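Participant: Generate coordinates for the sequence data below:
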Amino acid sequence: MLRRLGWSPAGLGWSPGKSGGRPNLSHLLRLGPAQGRERGVCSFKGLARRERGGSSAAASLLAIQDRRGRLLPPTGALEPSRSRPGTFALGPSLAWTPWRCPVHDAMGLRLPILLLPLCCVSGLPFYNGFYYSNRPNDRNLGNGYSEGIFNGVKLVVETPEETLFSHRGANVTLPCRYHYEPALASPRPVRIKWWKLSENGVPEQDVLVAVGLRQRTFGDYRGRVRLRQAGAREVSLEIRDLRLEDYGRYRCEVIDGLEDESGLVELELRGVVFPYQHPQGRYKFNFHEAQQACEEQDAVVASFEQLFRAWEEGLDWCNAGWLQDASVQYPITQARHPCGGLGLAPGVRSYGPRHRRLHRYDVFCFTVALRGRVYYLETPEKLTLAEAREACREDGAQIAKVGQLFAAWKFRGLDRCDAGWLADGSARYPVAHPRSNCGTLEPGVRSFGFPDPQSRKYGVYCYRPR
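Facilitator: Below you'll find the model as predicted:
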C-alpha cells in the first residue's frame, strides 16, 4: 500500500525483517540508542523532546509493521488528502505525514517515523521521568513499546541522604526503594543493579545485579551481599562481614525496560587516621610504596575527607604524607615556624597532586575498629624482635601491626605505658589517659622509631583475632 503511494521503506536504505504475528515495533526498538547506544538513529524520547520544543502538535511517534514487515500508520487505511497535498487522511480531522529522522552520514541508515498530530494539543506534556506503555498481555518490553498509547509515569528511586556509619566485621543494609508517580495498579518487571563508584583512581566495582528472584554477585562481594526485598519495591543491599575496603559510595539503579533511575548511598566505617614513616626515615615512599606500606599495617591510604575529620578531632602532624587521591597534605592544629610559619591559620596544608612514582613523602593511613583483641604480653624479661614474634605465637596470637595498635587505642581505650615491639619492627605504646610519667600530656600512640632488632629494651604487643 505504501509503495502505491510512492513511498517505500527500502527506498530509505532500510528493510524490515519478517516479524510475524500481530503488528509490533520490535524491529524499530532494536535500532534505538537506549538499548545499544548507537549513534545516528533518532530515539523516541529524543523525538518527543524535539516535538515538545517546537510548534508541532505531534503526540504519537510510532510506526508499526504488519505480518510481512511493511510499515503501516497507527490506525486505519491511508487515503490521499485533497485539502493538504503530501499528507494522507486518517479520518475526518486527522492526517499523517511520512517523516525521516536525521542520521549520521556514516551509518547510511534512516528510520521512518510517522507522526500523528492531535488537534487541541500544543505539544507533548513534560514529565521529570519517562514514558512507557503497557501491552494488553502484560509483556512490556520497555519504554515506547506498545500500540501507540502513552501514559506519563515517573519512576522514583529513594535512598538516604545522610551517610551511613558502621564498623569492620558488622552487617549493614544500604537502603533503596522505588515507586511510580502516579502509582501503578499492577507490578512491572524491573532489573536492579548495585555498584561501587570510582573514587581517587580506584576503578568502578560491580556488586550485584538482579532480575526477579535471580541474583548475581561479583568480585570480593561474592558470597557477602544479597538483595533485600522485604517490602514492596524494596531493593536494599545487604553486606555481611564488612571489610576495610568496603567504605565508599554505592549506586542503586532500577531499570524498567529502556529507562532507568538511580540513587546514591554513602557508607563510612568508623576508623582512625595515623601518619606512617619508612623505617629508614622521613619522606621515603612514592605513592605505590605508600599504598603497600598501609596495607602491611592493616590499613589503607586515607582519603582527604578522613584526614580532614581527623584534623577536626585534633590530629596535628608536621610531615607531609600521601593521600588516596595522590595529593600530598598534612594537618596542623597549632601554627608554628617549622610547619608553614606562624602567618598561616590552622588547617590541612596541601602540596597538591604529586607524581606517583617520582615524588617521595610519608603517608597517612586509615584503619577501622577490630574484631579481635590487642594486648601487651607480660614476659619475665624484655625481648628482641625475633623473640617477640615467637612469644606471641606461643601465646596463640601474632605480633600486632601498627594499624591494629591504633585501632585498639582509639576504639578499645588501650592504655599501657610500656613500649613494645610491633610487626614492622617499630616500638610503640598507647596512651588513652595521659599522665606525667607516661610521655606528653596528650592521648595518642607514642613511638620510639625503629630500634635495633637485637635490642632487649622492649616487650611486645600481640593481636588475637576472634
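
Participant: hey, let's count contacts and neighbours off CA atoms from now on
Facilitator: Fine.

Participant: Could you check how far the closest residue to G372 other than its chain neighbours is from Y375?
Facilitator: Once flanking residues are discounted, G372 sits nearest to P465: 3.9 Å by CA to CA, 6 or more residues apart in numbering. Separation of P465 from Y375 (CA to CA, to the nearest Å) stands at 11 Å.

Participant: One more, please, to line up against the first structure:
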Amino acid sequence: MPVSAVKDESGTVIVQTAPGKVVTHRGGSITLPCRYHHEAESSDPARIRIKWTKVTDALQFEDVLVALGRQQRVFGAYKGRVELENSGPSDASVIIHNVTLQDYGRYECEVTNDLEDDTGFVNLDLEGVVFPYHPRMGRYKLNYHDAVQMCHQQDAILASHTQLHKAWLEGLDWCNAGWLDDGSVQYPISQPRDQCGRKDTPAGVRNYGYRHKEDERYDAFCFTSNLNGKVYFLKRFKKMNYIEAVKACQRDGSAIAKVGQLYAAWKIQLLDRCEAGWLEDGSIRYPIVNPRARCGGPEPGVRNLGFPDKKFRLYGAYCFRKNQDGVGTQATQALAAGNGALPTNRTQNI
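Facilitator: The predicted structure is shown next:
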C-alpha cells in the first residue's frame, strides 16, 4: 500500500498514511498503514508514543490503541483484535483482525516524540451491500436512533453517504428517503420520475440534509457485509406461518434469517431462489440473481412482498446457519487469498 506524507513544518515528526482507503470485509483482517520519520539524534525510540483513534463524529474520537515503547494498550471492542504491525523501527501501522461492521470508518494515527507530534488518517472501507429498510409499522416511522437499532436488528449498520452513492452507481433506485450514519436523510434515484422529486431532475442521490434525530421520521438505509455462515431456503412439503418457520429453522440447527443476512447471501454468496419465505422481522422476501419472467421482474434483487399476517400458512422459510469453526464463506476465503473484490450485481432495488 503506497503512503503519502503529511508533514508538520514546525516539528521533527512526519507521519505517512495511506491515501484513499483500504478495503476488506466483515470477518477479515486488514492493516491500517502508518509510518513515521523523526530526527534520530534527538529522539529516544522508547519515548515515541503511538496512538490510534477512530473518528466517530466531527469532533468525537474513540480510542483504539496506545503504545509507548514496548507497552501497548487496546481499548473497548478492539481488545483481542488489534495489534501493532511492528514491521520496522518506524512502523506505526495496526492490524485489525476479525473486522466487524462497526469497524468501518475513518481512523487517526498520531505519533508523538516528546513535545512534537504529527497525525495522519486512514479510511477503512468494507465490501458489502446497501439495502433500504422500514419495519412492519410502515414507512417513515423511524427517528435516527430507531433507524440505528433497526439496522442492528437486521445484522447491519446505518449506511454512509459513500456506501449509498456506490450503491446508486451500481443501480440502486429507491423513492423513499432514509437515514444515513451521519444523521443526514437521502435517497438514490436512477430513473427520475414525478413521484420521486420530478421527472425533469437529474438522476443522483437526493439529499434532505441533516435532520432532527429525535423528532423527524424516515426509513433507513442499512449496510451489511460478508457472512460467517450460510443462508438457505428450508424445503418443507407444507407452507408455514411465522411461528412454524422460526421453529423449523431451529429444528434444522439454524435460526430464521435476518433481512441483512438475506441481502448479504444474495450479493456475496449469489443466492438465487424463486420462492418466497419468512424472515426474522416477519417480512416475506426472496433473492434473485438471474432474473426470469416468473420471478418478479427484469432486474436482479431481493424481492419484498411486505409484512403479511404472521398466521398465514403461505410461505417457506429462509434460515441462517453460522459456521461452527469460525471460518468464513468461500467469498471470505477468496478475499483472504487475494482473489479480488466480492461479486457485484447491476442493481439492488426491489
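
Participant: Can you pick out the residue with more neighbours from P465 and Y375 of the first structure?
Facilitator: Using other CA atoms under 10 Å as the criterion, P465 of the first structure and Y375 rank with Y375 on top: 18 against 12.

Participant: so which helix or strand takes in the aligned residue in the second structure for the more buried one?
Facilitator: Y375 of the first structure maps onto Y232 in the second structure, with residues paired by TM-score structural alignment. For Y232 of the second structure, the host element (DSSP states H and E) is strand 229-234.

Participant: Just list the residues touching the counterpart of L237 of the first structure in the second structure, thanks.
Facilitator: Here L237 of the first structure is matched to V94 in the second structure, going by TM-score structural alignment. Contact partners of V94 of the second structure, counting by CA atoms under 8 Å, 6 or more residues apart in numbering, are T31, L32, P33, C34, V82, E83, L84, E85.

Participant: how near is the residue nearest to P45 of the second structure when sequence neighbours are not counted to P192 of the second structure?
Facilitator: Among residues not flanking P45 of the second structure along the chain, G69 sits closest, at 6.9 Å (CA to CA, 6+ apart). Distance, G69 of the second structure to P192 of the second structure, by CA to CA: 58 Å.

Participant: With neighbour numbers in mind, choose between the two.
Facilitator: Legend: neighbour count by other CA under 10 Å for G69 of the second structure and P192, higher for P192 (18 against 12).

Participant: Shouldn't the more buried one be within a helix?
Facilitator: No. P192 of the second structure: not assigned to a helix; according to DSSP: H, G, I helix; E, B strand; the rest coil it is coil.

Participant: Pull up the aligned stretch in the second structure for stretch 443-455 of the first structure.
Facilitator: Aligned by TM-score structural alignment, stretch 443-455 of the first structure falls on residues 300-312 of the second structure.

Participant: same question, stretch 318-325 of the first structure
Facilitator: By TM-score structural alignment, stretch 318-325 of the first structure lines up with residues 175-182 in the second structure.

Participant: Just the terminal-to-terminal distance for that stretch.
Facilitator: 20 Å.

Participant: Show residues contacting that stretch.
Facilitator: For stretch 175-182 of the second structure, contacts defined as CA under 8 Å, 6+ apart pick out 57, 132, 144, 147-148, 158-161, 185-189, 195-196, 210, 218-222.

Participant: From those, keep the buried residues only.
Facilitator: 132, 144, 147-148, 158-161, 185-189, 196, 218-222 (16 or more other CA atoms under 10 Å).

Participant: out of those, which are inside helices?
Facilitator: Taking DSSP state H as the definition of helices, those contribute Y144, A147, V148, H161.

Participant: I'd like to know how many residues surround the closest residue in space to N200 of the first structure that isn't next to it in sequence.
Facilitator: Excluding the flanking residues, the one nearest N200 of the first structure by CA to CA, 6+ apart is D325, at 4.4 Å. Other residues lying near D325 of the first structure total 18 when counted by other CA under 10 Å.
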